[in-house]
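**Q** What follows is a predicted structure for the sequence shown.
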Amino acid sequence: MTLNVLFAARPERWESYEPILKSEFARQGLDVALSTDHPPETVDYIIYAPNGPVQDFTAYTRCKAVMNLWAGVEQIVGNETLTQPLTRMVEEGLTGGMAEWVTGHTLRYHLEMDLDLARKPGDWSQHNPPLARDRPVTILGLGQLGQAAGQMLAGIGFPVTGWSRTQKDIEGITCLSGDEGLIEALKTAQVLVLLLPDTPATTNIINPESLALLPKGAVILNPGRGPLIDDDALLAALDLGQVAHATLDVFRTEPLPEDHPYWHHPKVTVTPHIAAETRPATAARVVAENIRRGEAGEPFLYLVDRDQGY
């Protein structure tokens, strides 16, 4: 039987995804009609992006699953018209890209690269950073992305502490959980990496109280979600020197407005939501595998827990 699969991401993504998806469907032995305009009542599966054309799922009465191309689902999980199973994207390209972004910016701070980038002719002043083993890193959020980033940093020699809502056991990472665990994780964080999902429980988790727990002069990297940070509190901590620098990739409003203080603060680096991008080649494998699973009656990979919000 031919399966009707709707590609419901932005039109400019179609060209890169279409041939790769068709190749993966064939490799899985799936007979798929892939299109951007199937009539809703004929659609078996939806490949979805929150900024795509589909926002109301009511008419997709035959649809067996909606497969998000993004790691984050906060823009869709509360959609009351979506009653079908929802999966999030976990794929090796996105995961590897995030781990590399976190590692690169951690090393930028650890090696004090900015001092050399700003060096003037004739300035021969020398700086000797500690070894990685003496620079503790804390990662808030130990999902696929947090685990990958933490293990990459641990492989270089950084002592890595990770915190999550529920207790984890991950090789190379000291894992903490709960309220007391969060306090302990923050107190040692010379570099703090934010990779939590955006939920009511995580909104403003970086606030005046949590910022005060950090070692003076800590650095914050946020490639996770903008609402994790109380922006006014972070700006105050930067001005006071409690936080030495913040590298921010995600924001409450995107693109970040031109008049936002982050653009103009000397201790803030803004990157335009580029820390991790879904790679079509590797994402297509996950989509095809989930459709195969759906047709075989097997559990979907990376099924979203609506109650938890991720």
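**A** Cool, the structure landed.

**Q** use CA for all of it now, contacts and neighbours both
**A** Fine.

**Q** doesn't residue 225 make contact with residue 205?
**A** No - Residue 205 sits out of contact with residue 225 when judged by Cα atoms under 8 Å, with a separation of 11.0 Å.

**Q** between these two, who's got more neighbours?
**A** residue 225 (23 against 18; other Cα atoms under 10 Å).

**Q** start to end distance for stretch 133-141?
**A** End-to-end distance of stretch 133-141 (Cα to Cα, to the nearest Å): 21 Å.

**Q** Can you list the residue ranges for strands in the protein?
**A** Secondary structure of the chain (DSSP state E): strands at 3-8, 32-35, 45-48, 65-68, 86-87, 137-140, 160-164, 173-177, 191-194, 218-222, 243-248, 268-270.

**Q** In terms of secondary structure, what does the first one contact?
**A** In this case it means strand 3-8. In terms of contacts (3 or more Cα pairs under 8 Å, 6 or more residues apart in numbering; DSSP states H and E), strand 3-8 is packed against strand 32-35, strand 45-48.

**Q** Pasting the second one now:
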Amino acid sequence: MIRIYFAAPTWSEYEPWLPAALTAAGIRAEILLEAPDPALIDYIVYAPSGPLADFRPFTRAKAVLSLWAGVEKIVSNQSLTQPLCRMVDPGLSESMVEYVTGHVLRHHLGMDRHIVNPGRIWDPTPPPLARQRPVAMLGLGELGLACARALQALNFPVQGWSRSAKAIDGLETFHGRDGLREVLSAAQIVVTLLPRTPETENILNAESLAWLPAGAVVINPGRGPLIDDGALLAALDAGRVGHATLDVFRTEPLPQDHPFQAHPGVTITPHVAADTRAPTASTVIAENIRRSEAGEPLLYLVDRARGY
């Protein structure tokens, strides 16, 4: 019998799904919501919002399986010596694609001009075609690539940027500082889906925002610290950035006195672009436990040195 410690505050969401997923994977398991004897635990299902901070007593644990896609709140924990797997959830990917595609189309079509239009100004000027609206996708992991493919399917010309070189069929990719400048210089819409690392923090700053064509749109459903808030506000005021749609922030909920709250060029959404979905995430957790028990490589293993 495998013992699983569910160290997250969301058991009610997973109770209908995780036991069934484990059974379907051929795993006989006991799921514990407390761990009075940590040395008996085989696997930890973890969320940073849960009760667990010290992993040292869990000497038998074979893996820590995070329910979150981001691992910046745990990866530097010195007590964590067990393998750590981040969550790559098909449901999360689908919802991120829907959010990004929806907001790209919103800005591409100029929908605010017609929806938020108290004067009912009659302006029959049509938007350009999608193939005339370049998009920069910063981040080419599971989420970034899924969003890039969806936008390509709508005929948007997409260029991708990542920290290291990647060769992806059908997608023009760049890396490094020069590559970042090249993709931003051509982009009318920028989507940020990078992990938070020391190298990506403030990747959109005063210098890089100045590379954008005047009036470009920024959409950030990735991580709040990817953007220098002050630099973005200055770029909005100067017209360098035409609008910013932001789903993530350095402090959440976003304080009411933050300048983003009142800025007419900023759309705020309350971290709803994508969330882990219990039905699909349960299948991912069960599959990783099955793989571990079978001696197969774990899925979505975090590279501690890279931070994701």
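**A** Received it, and whenever you're ready, just let me know what you need. Every value quoted in this text rests on a predicted model; they were computed, and no experiment measured them.

**Q** Make a markdown table out of the strands of structure 1 and add mean neighbour count and distance to residue 123 of structure 1.
**A** Below are the strands of structure 1 laid out as a markdown table (neighbours: other Cα atoms under 10 Å; distance: least, Cα to Cα, whole Å):
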| stretch | mean neighbour count | distance to residue 123 of structure 1 |
| --- | --- | --- |
| strand 3-8 | 22 | 55 |
| strand 32-35 | 18 | 60 |
| strand 45-48 | 24 | 53 |
| strand 65-68 | 24 | 51 |
| strand 86-87 | 24 | 54 |
| strand 137-140 | 26 | 31 |
| strand 160-164 | 25 | 34 |
| strand 173-177 | 20 | 39 |
| strand 191-194 | 25 | 28 |
| strand 218-222 | 24 | 25 |
| strand 243-248 | 22 | 23 |
| strand 268-270 | 17 | 24 |
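
**Q** looking at those, which is closest to residue 19 of structure 1?
**A** strand 32-35 (10.0 Å; Cα to Cα).

**Q** residues in structure 2 aligned with the closest one?
**A** Mapping strand 32-35 of structure 1 onto structure 2 (TM-score structural alignment) gives residues 29-32.

**Q** Also stretch 240-251 of structure 1?
**A** Under the criterion TM-score structural alignment, stretch 240-251 of structure 1 matches residues 238-249.

**Q** Show me the contact partners of that stretch.
**A** By Cα atoms under 8 Å, 6 or more residues apart in numbering, the list of residues contacting stretch 238-249 of structure 2 from outside reads 103, 209-210, 212-225, 232, 235-236, 265-273.

**Q** can you give me the end-to-end distance of it?
**A** With Cα to Cα applied, stretch 238-249 of structure 2 spans 22 Å between its terminal residues.

**Q** do stretch 239-256 of structure 1 as well
**A** Terminal residues of stretch 239-256 of structure 1 lie 20 Å apart, using Cα to Cα.

**Q** Work out the gap between it and the centre of the chain.
**A** Between the centre of stretch 239-256 of structure 1 and the centre of its chain there are 16 Å (Cα atoms, centre = their mean, to the nearest Å).

**Q** how about the helices in the stretch 1-150 of structure 2?
**A** Secondary structure of the stretch 1-150 of structure 2 by DSSP state H, counting those that start in this stretch: the helices cover 11-14, 18-24, 90-109, 111-115, 142-153.

**Q** Correct me if wrong: residue 42 of structure 2 contacts residue 61.
**A** Yes - contact criterion Cα under 8 Å: residue 42 of structure 2 and residue 61 qualify, at 4.3 Å.

**Q** Would you format the helices of the stretch 1-150 of structure 2 as TSV with distance to residue 127 of structure 2 included?
**A** TSV is the format used below for these (distance: least, Cα to Cα, whole Å):
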stretch	distance to residue 127 of structure 2
helix 11-14	43
helix 18-24	46
helix 90-109	6
helix 111-115	10
helix 142-153	17
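
**Q** Distance to residue 47 of structure 2 and mean neighbour count for those helices - can I get that in a markdown table?
**A** Putting the helices of the stretch 1-150 of structure 2 into a markdown table (distance: least, Cα to Cα, whole Å; neighbours: other Cα atoms under 10 Å) gives the following:
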| stretch | distance to residue 47 of structure 2 | mean neighbour count |
| --- | --- | --- |
| helix 11-14 | 11 | 13 |
| helix 18-24 | 15 | 18 |
| helix 90-109 | 15 | 18 |
| helix 111-115 | 37 | 12 |
| helix 142-153 | 20 | 19 |
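
**Q** Tell me which of these lies nearest to residue 55 of structure 2.
**A** Of these, nearest to residue 55 of structure 2 by Cα to Cα is helix 11-14, at 20.0 Å.

**Q** Show me what the closest one is packed up against.
**A** Helix 11-14 of structure 2 packs on helix 278-293, going by 3+ Cα pairs under 8 Å, 6+ apart.

**Q** mind checking how far the helix it packs on is from the chain centre?
**A** With Cα atoms, centre = their mean as the basis, helix 278-293 of structure 2 stands 20 Å off its chain's centre.

**Q** rewinding a little: what's the closest of the helices of the stretch 1-150 of structure 2 to residue 126 of structure 2?
**A** Across the helices of the stretch 1-150 of structure 2, closest to residue 126 of structure 2 is helix 90-109 (Cα to Cα), at 8.1 Å.
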